[in-house]
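> the following block contains a protein sequence and its predicted model.
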Amino acid sequence: MADRVYRVARVLIREPLRALFPLQVMGRERIPERGGVLLCANHGSNWDPVLLGLSVPRPIHFMAKEELFRIPGLSWLIRGLGAFPVRRGTADRAALKTAVHLAREEGRVVGLFPEGTRRRPGREVHPMPGAGMVALRSGVPVIPVHIDADYRWRSPVVVRIGLPLDLTPWVHLRLSSREYTEVARAIMEAVYRLPEEGPPVTKVGSG
């Protein structure tokens, strides 16, 4: 059901959105054809999940704030698109477990914005430990994605997809929230390096 709704929605919005935001995607072939994947991206606009959905050949499951699931009609739509609820501003363990389950057990593509909120120009946003936890506990490839856009009408959007990150320095450690935050920060550093390295072969280390 979810995959069918997702694919129909993508077909319906592809051309109108491309007219609004001319889209260039680099590295689409780096998305595995099957198996669990975690896409971690920067976040500047509510358009970002839609832009990622058009950039990646497989359906993506995103977290969405739980308030949206209380709106009749919209709740049906976003569930049909594969989204699942998260309580923002809290360590929502249920949402994190859902993300891990979808990626590890069901072999799905899960999209995360590790900074947890939209990043405004000149504003520092700190990565959330939940993203690091999902990355390590799922055990699936973690792929950085950079969205370069100013979200103005007819302004080009460039989506750069990197290679999977090497998180092995953390895999066998007993981790706390602090270490999970370090993992999330390392992932975001790889995301923000993509425009310069275009996109790179990235190895993430703990030191």
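Cool, the structure landed. Numbers count the residues shown, from 1 in each chain.
> can we go C-alpha only for contacts and neighbour counts from here?
Fine.
> so which residues of this protein form strands?
When secondary structure is read from DSSP state E, the chain shows strands at 23-26, 37-41, 60-65, 84-86, 109-112, 142-148, 157-161.
> which one of those lies closest to Val191?
Using C-alpha to C-alpha as the criterion, the shortest distance between Val191 and the strands of the chain is 5.0 Å, found for strand 142-148.
> which residues sit against the closest one?
37-43, 48, 135, 157-165, 187-188, 190-192, 194-195 (C-alpha atoms under 8 Å, 6 or more residues apart in numbering).
> okay, one more to line up with it:
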Amino acid sequence: MSKNREPVESLILYYLFKWSIVSPMLHLYFRGRIYGAENVPTSGPLVVVSNHASDFDPPILSNCMRRPVAFMAKEELFKVPILKQAIALYGAYPVKRESADRSAIRSA
């Protein structure tokens, strides 16, 4: 996701959340380590595919990248009022899982 795709306010809040909450949680609570982040290009198209084993995976994955990350998220999550704003702010966009969602594919 390039910086010109996201409003400046969203990017500021994205990085604020990433560095004030997610990073300390990853390193202090989970004692996580990041290996190979220097191999991820900082600009240009990039598709990252990850197994999704817990609700913590998306924010932790974003913390391991040196660039903003946009996530496909099931559309049901966008029906939960507070969660909708939070995940949209964090760069998520809805995907309909029961059919080929061309809108989500275009967003990706």
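Okay, I see it. These numbers come from a predicted model, not from an experiment.
> need the TM-score between these chains.
After superposition, the two chains reach a TM-score of 0.81 (TM-score structural alignment, normalised by the length of the second structure), with 99 aligned residues with a C-alpha RMSD of 1.5 Å.
> so what corresponds to Ser75 of the first structure in the second structure?
Structural correspondence for Ser75 of the first structure with respect to the second structure (TM-score structural alignment): Lys84.
> number of nearby residues for that match?
The burial metric for Lys84 of the second structure, expressed as a neighbour count using other C-alpha atoms under 10 Å, is 18.
> that one: what's it in contact with?
Lys84 of the second structure sits next to Leu77, Phe78 when contact means C-alpha under 8 Å, 6+ apart.
> same deal with the one 3 residues further on?
For Ile87 of the second structure, the contacting residues are Tyr93, by C-alpha under 8 Å, 6+ apart.
> quick check: end-to-end length of stretch 159-179 of the first structure?
For stretch 159-179 of the first structure, the first-to-last residue distance is 28 Å (C-alpha to C-alpha, to the nearest Å).
> Trp142 of the first structure pairs with which position in the second structure?
For the record, residue 142 of the first structure is Val, not Trp. Counting by TM-score structural alignment, Val142 of the first structure lines up with no residue in the second structure.
> any idea how far Val142 of the first structure is from Pro72 of the first structure?
According to C-alpha to C-alpha, Val142 of the first structure and Pro72 of the first structure sit 34 Å apart.
> which one of these two has more residues nearby?
Ranked by neighbour count (other C-alpha under 10 Å), Val142 of the first structure and Pro72 place Val142 first, with 23 against 9.
> let me have the strands of the first structure in JSON lines, extended by distance to Arg93 of the first structure.
As requested, the strands of the first structure are exported to JSON lines (distance: least, C-alpha to C-alpha, whole Å):
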{"stretch": "strand 23-26", "distance to Arg93 of the first structure": "33"}
{"stretch": "strand 37-41", "distance to Arg93 of the first structure": "17"}
{"stretch": "strand 60-65", "distance to Arg93 of the first structure": "12"}
{"stretch": "strand 84-86", "distance to Arg93 of the first structure": "9"}
{"stretch": "strand 109-112", "distance to Arg93 of the first structure": "15"}
{"stretch": "strand 142-148", "distance to Arg93 of the first structure": "20"}
{"stretch": "strand 157-161", "distance to Arg93 of the first structure": "28"}
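> looking at these, which is closest to Val8 of the first structure?
Taking C-alpha to C-alpha as the criterion, Val8 of the first structure comes closest to strand 60-65 out of the strands of the first structure, the separation being 13.7 Å.
> against which helices or strands is the closest one packed?
Counting contacts by 3 or more C-alpha pairs under 8 Å, 6 or more residues apart in numbering; DSSP states H and E, strand 60-65 of the first structure is packed against strand 84-86, strand 109-112.
> need the winner for burial among the ones you listed.
Between those, strand 109-112 has the highest mean count of neighbours, a mean of 25, where neighbours are mean count of other C-alpha atoms under 10 Å.
> neighbours of Ile60 of the second structure, just the number please.
When neighbours are counted by other C-alpha under 10 Å, Ile60 of the second structure comes out with 17.
> and it, what pairs with it in the first structure?
The pairwise alignment with the first structure assigns Ile60 of the second structure to Leu51, based on TM-score structural alignment.
> ok, its match to Leu81 of the first structure distance?
For Leu51 of the first structure, the distance to Leu81 of the first structure (C-alpha to C-alpha) stands at 14 Å.
> and the longest helix belonging to the first structure, what's buried?
When the first structure is scanned for its longest helix (criterion: DSSP state H), the result is helix 177-197. Residues of helix 177-197 of the first structure classed as buried by neighbour count (16 or more other C-alpha atoms under 10 Å): 179-188, 190-195.
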